[in-house]
Structure formats: C-alpha cells, structure tokens
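S.K.: Need a 3D model of the sequence below.
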Amino acid sequence: MRFLIHPLLCLGLVATLAACATSSPPPVAELAPTGKLRAAINFGNPILATKDAATGEARGVSVDLARELGRRLGVPVELVTFQAAGKVVEAVTAAQVDIGFVAIDPVRGAGMAQTPPYVIIEGAYLVKNSSPIKSNAEVDRPGNRIVVGNGSAYDLYLTRELKNAKLVKAPTSPAVTDTFLAQNIEVAAGVKQQLQADARRLPGLRLLDGRFMVIQQAMGLPKGREAGARYVTAFVEEMKASGFVAEALARHKIEGAAVAGPQR
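M.R.: Predicted coordinates:
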C-alpha cells in the first residue's frame, strides 16, 4: 500500500527534524574556536549583503543568518567583509573565518564544507542596446567576450560551460559593468539584480530575457569541522522552514530571489 504525504506536512516534518537537530548543545569549539563567530560577508552580491546607506553597517539576509547563528551559539559575531566571492572562498578555505556565504559549486566544495542552499538567485547577461545579441543562446559564439567577476559563481560556471565565447575577468562582481564598458566587451554576466541596477544607472544597456544559470547560495565552513557542518546544515534547514529566510528577504526588500526548498 502506498501513502501520500501532503507537501505542507513534509515541510512541517523538515522543520521539526531541523529544530531537533539544532536543539542539542551546539559544537561551539568547532564553530567559534576563537570565542567569536567570524562570518565572511560578501558585498559583491547585493542579494546577500549591502552597506546601509545611512550607517555604513552591513545588512542583508547573510548578515541576519550570521547573527542568528551567533546568538544560538552564545558568542559575539565578527563580520569580516569582502568585495568578491572569491575572497570569501579563500578566507573560509584557509580557516581565516568560521563561516561564509557562497554559491554551491564543485570547485568551491573541494576546499570547504557546504550546507544545502538557503536562497536561489539568477544569473543574467547584459548587453548594449546596439548589440546584435538578442537572446542567451546567441552569447556563446566565436568573437564574443563575456566579462565576469573573478572567482564568482558565474566565472566558475562559464569556465566549464562555454565552448566558443571568451571570458574576461573583472576584479569584482560590482566592477563587471564598468569593465564591460571601459573595454568595449560584448557581454557582461552576473547577478540579475546587480545588472538591472547597472542598466538603470547607465544609459544604453539592456538585459537579455531569462537567465543563463541558477545559483544556489549556501553557508560554507572550513574542512574538518564535521560536527559544526552538521549543526549548520540543520540550522539552514530550520531557517528556511521557519520563515526566517523569507522574512529577511522581505525585510531587506530583495526581489528576484527565492527561498530554497527543503533538502530531501
């Protein structure tokens, strides 16, 4: 006999299991070995974090998650800020920080432990209004150059996937559009929301319809912290199931990002 379980019941079970997993004493020695939780925050992805225009303080869903995790561990949180995802990866891999917020990628996964995703975002292409390129399918062609943030999820993905177009590396993701214009490159690639903001800021630019990739944003920890990784994985699942992530996205007025589904 087969039994069907209602999707809402599944979510409730996930939330219950995650809550049970994080209700046990947290492995503070693994997650905060210096007595504080050092959290790498990437300002290069506006979906995750930005600087408050009035105070200059970090704000965003990743900041909220870091502070909530620190609260549960009972330790202060030190926000270590970066302008590029590649720098976050380096800091986590070298255990210079205790947690980071980065896209899931097999290259990055070789140097760190990664949780299931908490947020799903889209990667898009930007071109000039005068460009003959009309669709995503026309980008990977001989003669086209695509500028990406060095070490970003887009860089790693396109390095694997491109067959004909060539990649050009900007120092950071926020510098992609400026590099695109300064070097008269055919296409810019990055976070859809960042490129939309650039198109509003600068005349003569347009986004191609749709997306060329989906990015799964997760929390990462240095390798070798197995108990810590299990705890943070359960923490992420609870934060999704409880509505914490959705509320953070709404509070920070983030559009175009979705809460990732529960891990099966």
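
S.K.: Please count neighbours and contacts with C-alpha atoms only from this point.
M.R.: Will do.

S.K.: which residues does the residue lying closest to residue 225 once chain neighbours are set aside contact?
M.R.: Spatial nearest neighbour of residue 225, chain neighbours left out: residue 30 (6.0 Å); criterion: CA to CA, 6 or more residues apart in numbering. Contacts of residue 30 were listed using CA atoms under 8 Å, 6 or more residues apart in numbering, and they are 225, 227-228.

S.K.: What distance do you get for residue 91 to residue 260?
M.R.: Residue 91 sits 25 Å away from residue 260, going by CA to CA, to the nearest Å.

S.K.: hang on, the earlier thing: quick check: the gap between the residue nearest to residue 225 and residue 139.
M.R.: Residue 30 is 45 Å from residue 139, by CA to CA.

S.K.: For residue 240, identify the helix or strand it belongs to.
M.R.: Following DSSP states H and E, one finds residue 240 within helix 226-241.

S.K.: Following element in sequence after that helix, please.
M.R.: Heading C-terminal from helix 226-241, the first helix or strand you meet, by DSSP H and E, is helix 244-251.

S.K.: Return the set of buried residues in that following helix.
M.R.: Of the residues in helix 244-251, 244-246, 248-249 count as buried by neighbour count, 16 or more other CA atoms under 10 Å.

S.K.: Checking residue 66 next. Helix, strand or coil?
M.R.: Under DSSP: H, G, I helix; E, B strand; the rest coil, residue 66 falls in the helix class.

S.K.: how many neighbours does it have?
M.R.: Residues near residue 66, counting by other CA atoms under 10 Å, number 22.

S.K.: pretty sure it is touching residue 77, no?
M.R.: Yes. Proximity of residue 66 to residue 77 meets the contact threshold set by CA atoms under 8 Å, at 7.3 Å.

S.K.: Please enumerate the strands of this structure.
M.R.: Counting by DSSP state E, residue ranges of the strands within the chain are 37-42, 50-51, 58-59, 77-82, 99-103, 112-114, 119-128, 145-149, 166-170, 187-191, 205-207, 213-222, 258-259.

S.K.: who are the neighbours of the third one, in terms of helices and strands?
M.R.: In this case it means strand 58-59. Using 3 or more CA pairs under 8 Å, 6 or more residues apart in numbering; DSSP states H and E as the contact test, the elements touching strand 58-59 are strand 50-51.

S.K.: Can you add mean neighbour count and give the strands of the chain back as JSON lines?
M.R.: Shown next, in JSON lines, are the strands of the chain (neighbours: other CA atoms under 10 Å):
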{"stretch": "strand 37-42", "mean neighbour count": "28"}
{"stretch": "strand 50-51", "mean neighbour count": "17"}
{"stretch": "strand 58-59", "mean neighbour count": "18"}
{"stretch": "strand 77-82", "mean neighbour count": "18"}
{"stretch": "strand 99-103", "mean neighbour count": "28"}
{"stretch": "strand 112-114", "mean neighbour count": "25"}
{"stretch": "strand 119-128", "mean neighbour count": "22"}
{"stretch": "strand 145-149", "mean neighbour count": "26"}
{"stretch": "strand 166-170", "mean neighbour count": "19"}
{"stretch": "strand 187-191", "mean neighbour count": "26"}
{"stretch": "strand 205-207", "mean neighbour count": "21"}
{"stretch": "strand 213-222", "mean neighbour count": "23"}
{"stretch": "strand 258-259", "mean neighbour count": "18"}
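
S.K.: The structure of the following sequence is requested for comparison with the preceding one:
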Amino acid sequence: MRTGLVKSALAALALAAAFVMASPGANAQEMDSRLYRITKSGTLRVCQYPLYYSISYRNPATGEIEGIDADLSKELAKELGATLEIVETSFGTFIADLQADKCDIGMFGVGATLQRAQAVAFSHPYLKTSIYAVVKKDGPIKTWADVDKPGIRVVTTLGSYIEPFMRDYLKNAEFSAIAPPATREGELMANRADVVMTDYPTAIKVGDEFDWAAIVEPDEKLRITPYAYVVPQGDQIWLNYVNLFVDTIKLDGRLETYAEKNKLGPIVAP
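M.R.: You can find the predicted model right below:
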C-alpha cells in the first residue's frame, strides 16, 4: 500500500511541477527549487540540533545522532534517493542557517509559531506538545505552584519557543535562557537552576535517564505547540514535497513507528 501511495502522490507532484514549468508565470526562483537541486546533486542537507533528547540527540557513547528526526531524516533522504548530510544548528541560529542556504530543511522538532513563520515556512505538523517542568527530586519544586516564587531559578533553551512564553508567564521567579554548548540539564545538575522548562520529548527522556529527575506537569496545558519541519520561504515546490512526505509517513505508519521507538507516541499529531 505504501509503495502505491507514494508513487501516486509523487506522480501528482510531478504533474504539478510540469504545469509550473509550462505556465508563463513560472519564475526563475520556482524553477530553482531545492527539490530539483537535491535530486540532481544527490545530497540532502538537514539542519539538526544535536542536543535534543528523543528528537536529534548525539549519543556520547557512539557519536551518532539518535531520535525521531534522526530516523525520519534518513527516511526523507531515502525517498529522494539522496545521501543525508547533517548540518549542526541550534534554536538560536537555525533561521539564519536556512536563510544562508546552509541546509535544505530543518528537522529537529521545531515549534511552529506565528513569529517564526514570518521568516521561514513550516510543513504540516507531525508532533504537538505542551510545556513541562523538570526538577530534582530533592529540590524545592514539588508542584507547579512552587515554580513562580521569589528565589526560584528557571531555565530553558535560548531561542526555543518556550523562552518568550516563560518570560511573559513568570512574575516572581528568576528566568534565564541557556545557550549551547551549555545545557538546561547541566545547569540543573550543577545547582545553578531549580527547574528546567521544556517540552514532552525532553521531559520524558530526562526522567528516564536520570534517577534524580522528576517531571512536574502544569495544572492546565500551557502553550500547546505543533512541531513541524522548517524550510526557507519562497520555494513552494519543495514545501509541497515535504508536506507530502509528512502526510505519507502518517498514512503508512512510519511516523507512529518511529514515535513509539523514541517514546513520543502520545504526542503524534493527527
């Protein structure tokens, strides 16, 4: 079923591309789509943040990047018949990296926000998450009500969608954003922070890997955010292909398979 679906969808895409080529309004930018460049060069350049648990995390023991987007970037490269090239980035720099043509696509659980959509284009969502707190079991945070108090040090990743939300949300706690190579978890372990604000993937992974960690959920879901793949603006042909890829892996089960593998099944987007 998967093969037939992909062939039919790609045939439709090819027909649409042929229509664009034949249309008098087709411009040079459309004809220079990254889709054509990737298939011609045989290389797919994927921006990934290698410190994102369950999404795109470099295993210190093997040096390999693991997680759902490590798996799905390989699937996308396979569909394109291309070699996968990973370009390391961060939440603070990925927009500039895309705009500078350092990579063709960002695949590392990027929150699709209206602010970011002013600078880049997002695919259909494949995951969605709320905000969670990760704390030390023996620390001062026991419930969500303990978070926003004077003297509590709250951290999150610089450039993440959680950063601007928490700056507005917190009224009493001390808040800071952590830039790589430093990590939120490292700040917590070193007692330079009392609580890490993060998403579901990181909360689950840290809770699994460290016996000192505890997850605290808010009383109601905060800032539910879709995760999507991100591409440069102005390349509709490439965006169409990426959307088709997302729709296809939802239908043929690959998204669910890799989500379950990486303990992200509960946040798969419909």
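
S.K.: wait, which of the buried residues of helix 244-251 of the first structure is closest to residue 122 of the first structure?
M.R.: Closest to residue 122 of the first structure out of the buried residues of helix 244-251 of the first structure is residue 249 (14.9 Å), distances taken as CA to CA.

S.K.: show me the contacts for the corresponding residue of the second structure for that closest one.
M.R.: The alignment partner of residue 249 of the first structure in the second structure, by TM-score structural alignment, is residue 259. Contact analysis of residue 259 of the second structure by CA under 8 Å, 6+ apart lists 68, 265, 268.

S.K.: Name the single longest helix found in the second structure.
M.R.: Criterion DSSP state H: the longest helix present in the second structure is helix 2-22.

S.K.: separation between the residue nearest to the spatial centre of the first structure and residue 36 of the first structure?
M.R.: Note on the first structure: the residue nearest the mean C-alpha position is residue 217, at 3.7 Å, using CA atoms, centre = their mean. According to CA to CA, residue 217 of the first structure stands 23 Å off from residue 36 of the first structure.

S.K.: Check residue 194 of the first structure too.
M.R.: Distance from residue 194 of the first structure to residue 36 of the first structure, by CA to CA: 32 Å.

S.K.: repeat for residue 166 of the first structure
M.R.: Counting by CA to CA, the gap from residue 166 of the first structure to residue 36 of the first structure is 43 Å.

S.K.: just residue 179 of the first structure next, same as before
M.R.: Per CA to CA, residue 179 of the first structure is found 38 Å from residue 36 of the first structure.

S.K.: So between those two, which is more surrounded?
M.R.: It is residue 179, of residue 179 of the first structure and residue 36, that has more neighbours when counted by other CA under 10 Å, with 21 against 18.

S.K.: who's in contact with the more buried one?
M.R.: 147, 170, 185.

S.K.: One more pass at 7 Å, please.
M.R.: residue 170 (CA atoms under 7 Å, 6 or more residues apart in numbering).

S.K.: what residue of the second structure matches up with the residue nearest to residue 225 of the first structure?
M.R.: Counting by TM-score structural alignment, residue 30 of the first structure lines up with residue 33 in the second structure.

S.K.: before we move on, what about residue 88 of the first structure?
M.R.: In the second structure, the residue matched to residue 88 of the first structure (TM-score structural alignment) is residue 94.

S.K.: what's the distance between residue 240 of the first structure and residue 251 of the first structure?
M.R.: 15 Å.

S.K.: on that earlier part again, looking at it, the residue nearest to the centre of the first structure is touching residue 118, isn't it?
M.R.: Yes. Assessed by CA atoms under 7 Å, residue 217 of the first structure is found in contact with residue 118 at 6.0 Å.

S.K.: wait, doesn't residue 203 of the second structure sit right on residue 216?
M.R.: No. Under the criterion of CA under 7 Å, residue 203 of the second structure lies out of contact with residue 216, with a separation of 9.0 Å.

S.K.: So which of the two has more stuff around it?
M.R.: Per other CA under 10 Å, whichever of residue 203 of the second structure and residue 216 has more neighbours is residue 203, with 24 against 19.

S.K.: who's in contact with that one?
M.R.: With contact taken as CA under 7 Å, 6+ apart, residue 203 of the second structure is in contact with 132, 134, 215.

S.K.: Out of those residues, which is nearest to residue 15 of the second structure?
M.R.: Among the contacts of residue 203 of the second structure, and counting by CA to CA, the member closest to residue 15 of the second structure is residue 132, at 44.6 Å.

S.K.: So what does that closest one match up with in the first structure?
M.R.: Aligned counterpart of residue 132 of the second structure in the first structure: residue 124 (TM-score structural alignment).

S.K.: picking that back up, any residues in contact with both of residue 203 and residue 216 of the second structure?
M.R.: Residues touching both residue 203 of the second structure and residue 216 by CA under 7 Å, 6+ apart: 132, 134.

S.K.: For the nearest residue to residue 158 of the first structure once chain neighbours are set aside, give me its contacts.
M.R.: Nearest residue to residue 158 of the first structure, sequence neighbours excluded (CA to CA, 6+ apart): residue 167, at 7.9 Å. Going by CA under 7 Å, 6+ apart, residue 167 of the first structure touches 145-147.

S.K.: What does residue 167 of the first structure correspond to in the second structure?
M.R.: Aligning on TM-score structural alignment places residue 167 of the first structure opposite residue 175 in the second structure.

S.K.: Now for residue 76 of the first structure: which residues touch it?
M.R.: Applying CA under 7 Å, 6+ apart, the residues contacting residue 76 of the first structure are 36-37, 70.

S.K.: For residue 58 of the first structure, see how far away it is.
M.R.: From residue 76 of the first structure to residue 58 of the first structure the distance is 15 Å (CA to CA).

S.K.: Then residue 82 of the first structure?
M.R.: Taking CA to CA, one finds residue 82 of the first structure at 11 Å from residue 58 of the first structure.

S.K.: coming back round to it: so which of the contacts of residue 30 of the first structure hold up in the second structure?
M.R.: Among the contacts of residue 30 of the first structure, the ones still in contact in the second structure (both residues aligned by TM-score structural alignment, their matches' CA atoms under 8 Å) are 225, 227-228.

S.K.: Just the buried subset of the residues you listed, please.
M.R.: Neighbour counting over those (16+ other CA under 10 Å) leaves 225, 228 as the buried ones.

S.K.: now the kept ones among the contacts of residue 30 of the first structure in TSV, with distance to residue 203 of the first structure?
M.R.: Converted to TSV, those look like this (distance: CA to CA, whole Å):
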residue	distance to residue 203 of the first structure
225	48
227	50
228	47
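
S.K.: Closest one of the kept ones among the contacts of residue 30 of the first structure to residue 45 of the first structure?
M.R.: For these, with residue 45 of the first structure as the reference and CA to CA as the criterion, the closest is residue 228, at 25.2 Å.
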